[in-house]
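Colleague: Provide a 3D model corresponding to the input given below.
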Amino acid sequence: MYVVGVGLRRGTGEADLDALVAAVLAEAGIGHERVTALATLEGKEAETAVTATCERYGWELRIFRADTLAAVPVPAPEIRVARAVGTPSVAEAAALAGAGVRAELIVGKRRSARATAALARVTALEEAPG
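Modeller: Okay, here's the model as predicted:
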């Protein structure tokens, strides 16, 4: 199971996000059908590019608050992003948070002109509460 994490500017076009996601998946050597969810920062769920991507591929949409994403250790945090949205990482942190416990970052943050995307894989399923 894989989760794509995305960050994007308001008004990012569907084609831009789709091309970036396709490039990330191609880099990992996996198809869209192996992805179960797209994860992003709270407030981005209304962006047409996000909703269209989830609908096109049948992916679940997972939304995270900035403070949740800020608590996720990532390899490429950015102070500029933290100042703008309250977390130093959106794409990488969302991918990891969306993939859950023991997630592994497969493709780190990649950029287009208006978006970022990353890919995480679940390496172990979360245990159900006892």
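Colleague: alpha carbons only for contacts and neighbour counts from here, please
Modeller: Noted.
Colleague: just the helices in this structure please.
Modeller: Listed in chain order, the helices of the chain (DSSP state H) span 14-28, 48-57, 66-70, 79-85, 91-99.
Colleague: and the most centrally placed residue in the chain, what does it touch?
Modeller: Nearest residue to the geometric centre of the chain (CA atoms, centre = their mean): residue 5, 0.5 Å. By CA atoms under 8 Å, 6 or more residues apart in numbering, the contact set of residue 5 is 38-40, 90-96, 98, 117-120.
Colleague: One more, please, to line up against the first structure:
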Amino acid sequence: MTTIGSEGSVSSAIGELVVGVGCRPGVAAAVIVAAVREIVGESEIRCLATIDRRAGEDGMVAAARELGVPVLGFAAAELAEVEVPSPGERVRAAVGTASVAEAAAISAVVRIFGAGRIVVPKTTVAGTTIAVAAGGQTQVPPRSMA
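Modeller: This is a model prediction of the structure:
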């Protein structure tokens, strides 16, 4: 069962978590790590997922290293094909997809587990957008993959 705790953290007794991250260029690792920890607490995560143009940035790479996970990057065109709960026109105009955090989380959970679902919709923490998807036994096919 995946639940959101009273402090906004996620605990997952069944399934595994992936964290989608949307951010502006040049965001520091400490900001990304703090945003992830504010949402998932100390729950284990499988990876960070983001748009390909952010995946290799110093802050994202350092955040992933600190969290002990890889970064998966997805092309804007691939993310644009994913149906998400909270699309945004401003982000579409900026990067070519209506979602980075949610679409990347869904894309990563599908790549790793074959299916999954958003358990924490996009949430902005200190200017960084975080979304969490769960795979494993909690998985259901995302609508875009059905």
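Colleague: TM-score of the superposition?
Modeller: The TM-score (TM-score structural alignment, normalised by the length of structure 1) is 0.85; 121 aligned residues with a CA RMSD of 1.8 Å.
Colleague: about what we covered before: now check the residue nearest to the centre of structure 1 against structure 2: what is it aligned to?
Modeller: Alignment note: residue 5 of structure 1 maps to residue 20 in structure 2; criterion TM-score structural alignment.
Colleague: cool, residue 36 of structure 1 as well?
Modeller: Residue 36 of structure 1 maps onto residue 46 in structure 2, by TM-score structural alignment.
Colleague: Likewise for residue 86 of structure 1?
Modeller: Using TM-score structural alignment, residue 86 of structure 1 sits opposite residue 96 in structure 2.
Colleague: my guess is its match meets residue 80, correct?
Modeller: Yes. Residue 96 of structure 2 is in contact with residue 80 according to CA atoms under 8 Å; the separation is 7.2 Å.
Colleague: Tell me which of those two has more neighbours.
Modeller: residue 80 (19 against 16; other CA atoms under 10 Å).
Colleague: Translate the more buried one into the numbering of structure 1.
Modeller: For residue 80 of structure 2, the residue aligned by TM-score structural alignment is residue 70.
Colleague: I'd say residue 117 of structure 1 and residue 22 touch.
Modeller: No. Between residue 117 of structure 1 and residue 22 there is no contact under CA under 8 Å: 9.9 Å.
Colleague: In contact with residue 32 of structure 2, which residues are there?
Modeller: So residue 32 of structure 2 contacts 59, 60, 63, 128 (CA under 8 Å, 6+ apart).
Colleague: Would you format those residues as TSV with neighbour count and distance to residue 4 of structure 2 included?
Modeller: Converted to TSV, the contacts of residue 32 of structure 2 look like this (neighbours: other CA atoms under 10 Å; distance: CA to CA, whole Å):
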residue	neighbour count	distance to residue 4 of structure 2
59	20	27
60	28	25
63	22	23
128	19	19
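Colleague: Go through the residues you listed and say which is closest to residue 117 of structure 2.
Modeller: residue 128 (20.7 Å; CA to CA).
Colleague: Report how many residues lie close to the closest residue to the closest one other than its chain neighbours.
Modeller: In this structure, residue 128 of structure 2 finds its nearest non-sequential neighbour in residue 23, 4.9 Å apart by CA to CA, 6 or more residues apart in numbering. Burial of residue 23 of structure 2 is recorded as 20 neighbouring residues (other CA under 10 Å).
Colleague: ok, now residue 66 of structure 1?
Modeller: Counted with other CA under 10 Å, residue 66 of structure 1 comes out at 21.
Colleague: Could I get the contacting residues of it?
Modeller: Contacts of residue 66 of structure 1 (CA under 8 Å, 6+ apart): 41, 42, 85, 86, 87.
Colleague: And for residue 94 of structure 2?
Modeller: Counting by CA under 8 Å, 6+ apart, residue 94 of structure 2 touches no other residue.
Colleague: How about residue 124 of structure 1?
Modeller: With contact taken as CA under 8 Å, 6+ apart, residue 124 of structure 1 is in contact with 101, 102, 103.
Colleague: State whether the first one and residue 122 are indeed in contact, as I suppose.
Modeller: Translated: residue 101 of structure 1. Yes. The criterion here is CA under 8 Å, and residue 101 of structure 1 meets it with residue 122 at 7.4 Å.
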